[in-house]
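Trainee: pasting the sequence and the predicted model now:
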Amino acid sequence: MISYLEFEKPVAELERRIADLRAASVDDEVDIDKELKRLEKKSADLLASTYASLTPWQKTQVARHPSRPHFRDYVALAFDEFVPLGGDRAYGEDEAILGGFATIDGRKVALIGHEKGNDTESRLRHNFGMGKPEGYRKAIRLMEMAGRFGLPVVTLVDTSGAFPGVEAEERGQAEAIARSTEACLALPVPMVATIVGEGGSGGAVALASAERVLMLEHAVYSVISPEGCASILWRTAEKAPEAAEAMKITAQNLKNLGVIDRIVSEPVGGAHRDPERMAGNLAQAICQELDDLSEYTAKDLQKMREERFLQMAA
């Protein structure tokens, strides 16, 4: 069952009417096919027009949709032979950042990403995708292994930010994020990062400092959440829609600014409406980028990452 967002209420009403009509026609001999087709087309057109003109705040809501596919979903739908590896060899395992080795279209890759969970129990276990120091140190370990074995690195970023708890700070959160970012920049192999939902702050950059950065059509990527920005600037989170607009957090804004390289199309109505199709689109885009990067040397790849961030600073 689809969970509708606030701005989807007109679509929800139409789809409820269609469902009621179907249910009422089960024991009824009246032919309602024509009316059903009319309502279904009206609903599809309304959904398409709604998603073609989303505001940055509405895109933020879509990126946070509870049914939006996460790391484990993409592993199941777009990758094969996933072998998870855990632990940072220093403190412990972090369930918010998962990783290991996998294949995609026959290519062997190191795969790392944030996992938010899909119900209350799993969200608590995965800490809502907010990584702790041991998660970023695990990512560093996997990236170093990928470099050693000559495997491309693929990351799927989906976090509101790194975990801000006292225990994370005590274990060196800032240092772990900085080291993870450094590990990305120093990789001697191709790296393709994709923002699949939320790309929040340093928690996202630590896994997205790649020479190719992709974003799903309705994902968002920002230095702080719209609510956090609004609380700082206007002293109220109610100004979050205005903050989202001002920060240019959408894939379309960031493509124009040169922060990302490519926008991956989502099914009409968002990735949560058709996860299999979304996974297929994502796999195709990642494979195309890996093909393009396969001829570059380690020095070329490192130079591309360096120039990317220097250009942003300029």
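Mentor: It's in. Quick caveat, the model's predicted, so the values are computed rather than measured.

Trainee: only C-alpha atoms from now on, for both contacts and neighbour counts.
Mentor: OK.

Trainee: contacting residues around stretch 268-281?
Mentor: The contact list for stretch 268-281 (CA atoms under 8 Å, 6 or more residues apart in numbering) reads 2, 47-48, 51, 62, 65, 67-69, 73-74, 77-78, 218, 264-267.

Trainee: number of nearby residues for the nearest residue to residue 299 once chain neighbours are set aside?
Mentor: In space, and not counting its chain neighbours, residue 299 is closest to residue 188: 7.2 Å by CA to CA, 6 or more residues apart in numbering. Taking other CA atoms under 10 Å as the criterion, the count of residues near residue 188 is 23.

Trainee: wait, what's in contact with residue 188?
Mentor: Counted by CA under 8 Å, 6+ apart, residue 188 has contacts 147, 150, 297-299, 301-302.

Trainee: that one should be in a helix, yeah?
Mentor: No: remark: residue 188 does not belong to a helix; assigned using DSSP: H, G, I helix; E, B strand; the rest coil, it is coil.

Trainee: if I look at it, how far off is residue 135?
Mentor: 22 Å (CA to CA, to the nearest Å).

Trainee: structure two is appended below for comparative analysis:
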Amino acid sequence: MNYLDFEKPLAEIEGKANELRALAKTSEGMDVEKEAAALDAKAGQMLKDLYGGLTAWRKCQVARHPDRPHCKSYIEALFTEYTPLAGDRNFADDHAVMGGMARLGDRPVMVIGHEKGHDTKTRIERNFGMARPEGYRKAIRLLDLADRFNLPVVTLVDTPGAYPGKGAEERGQSEAIARSTEKSLQIGVPVVSVVIGEGGSGGAVAFATANRVAMLEHSIYSVISPEGCASILWKDAEKMREAAEALRLTAQDLKQLGVVDRIIKEPLGGAQRDRAATIKAVGEALESMIGELADKSRAALIKDRRKKFLDMGRKGLAA
């Protein structure tokens, strides 16, 4: 278990309980269960206290936790007959974006998502979930296929933002993001999206332009990272805590503003503490959202999606 900075007191208590139990295994006749149970109870209460009142910045830390399930984990657990589709038919295959045809339950769908990787090797291979233009052009190709074959689209958003490198800019990063967003608005099939970790900048919007958008309880979704915002506004990245509060990037804030439609509850302590329960909850939310849209016509789906985004500004001003 990887502990975040604010979880260090919890790590000490849970560590002591584990040490006691390990000692008992090597020493016959030693009964430590009572002491270990007391430590477990103390740790459980501390976990409730910590996660009962997370600040916006702490939610950012939880959303970025390396042990949270990523796109690949959801695809492997929730979808069957997954057939990955690669390449943008123009430049290359971007490994930060994965997608293909699959089944969610008995329903054929197109699934697309950002993949961050789970260790050093795969994180480098996946570019930490930061897509280049070819990643968004691959997504456009898959959206076109979904529209052609009348497949609902599922997108899983988890990116710090689009890759800001020189090569990406030379190959038309902003144009690729804009066209991916445009394509999401144009297709006549249900589009549902879940922010499973970080929803960073236009790189996230390009995948989250959907009829229904959900967020995991401790995920974030924002136009810019708190560190980037603090660097621009105060010339000091260390003011990221203040920036996180000002950005209103939490699921709870965004539900109130009308940017997202539902919040998917996470296990106590975050998705990283019970990956299976989190994945199951996301699967149930996806099936529910697709079910809400299943009987709508192509024209109604397009109108619904456009209205959703046009209404955001009005709701935001009212809030």
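Mentor: Perfect, I can see it now. Computed from a predicted structure; not experimentally measured.

Trainee: follow-up on the earlier one: now, which of the contacts of residue 188 of the first structure lie within helices?
Mentor: 147, 298-299, 301-302 (DSSP state H).

Trainee: considering those, which possesses the most neighbours?
Mentor: Those, ranked by neighbours (other CA under 10 Å): first place residue 301, 24 neighbours.

Trainee: hmm, residue 192 and that one touching each other?
Mentor: No: taking contacts as CA atoms under 8 Å, residue 301 of the first structure lies outside contact range of residue 192: 11.2 Å.

Trainee: anything in contact with each of those two?
Mentor: residue 211.

Trainee: in the stretch 151-300 of the second structure, which spans are strands?
Mentor: For the stretch 151-300 of the second structure, applying DSSP state E, counting those that start in this stretch gives strands covering 153-159, 191-200, 212-216, 220-222, 262-264.

Trainee: which other residues reach the longest one?
Mentor: With contacts defined as CA under 8 Å, 6+ apart, strand 191-200 of the second structure is touched by 60, 63-64, 68, 70, 152-162, 184, 205, 207-216, 218-225, 282, 286, 289-290.

Trainee: mean neighbour count and distance to residue 233 of the second structure added to the strands of the stretch 151-300 of the second structure, as TSV?
Mentor: As requested, these are arranged in TSV below (neighbours: other CA atoms under 10 Å; distance: least, CA to CA, whole Å):
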stretch	mean neighbour count	distance to residue 233 of the second structure
strand 153-159	29	22
strand 191-200	29	18
strand 212-216	25	27
strand 220-222	28	16
strand 262-264	21	30
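
Trainee: indicate which one of those strands is closest to residue 131 of the second structure.
Mentor: strand 153-159 (8.1 Å; CA to CA).

Trainee: got the angle for the closest one vs strand 191-200?
Mentor: Angle of strand 153-159 of the second structure versus strand 191-200, following axes from the mean of the first three to the mean of the last three CA atoms, to 10 degrees, is 0 degrees.

Trainee: check the mean deviation of strand 153-159 of the second structure from the first structure.
Mentor: For strand 153-159 of the second structure, the mean distance to aligned residues of the first structure following superposition is 0.3 Å (mean CA distance after the TM-score superposition for the first structure).
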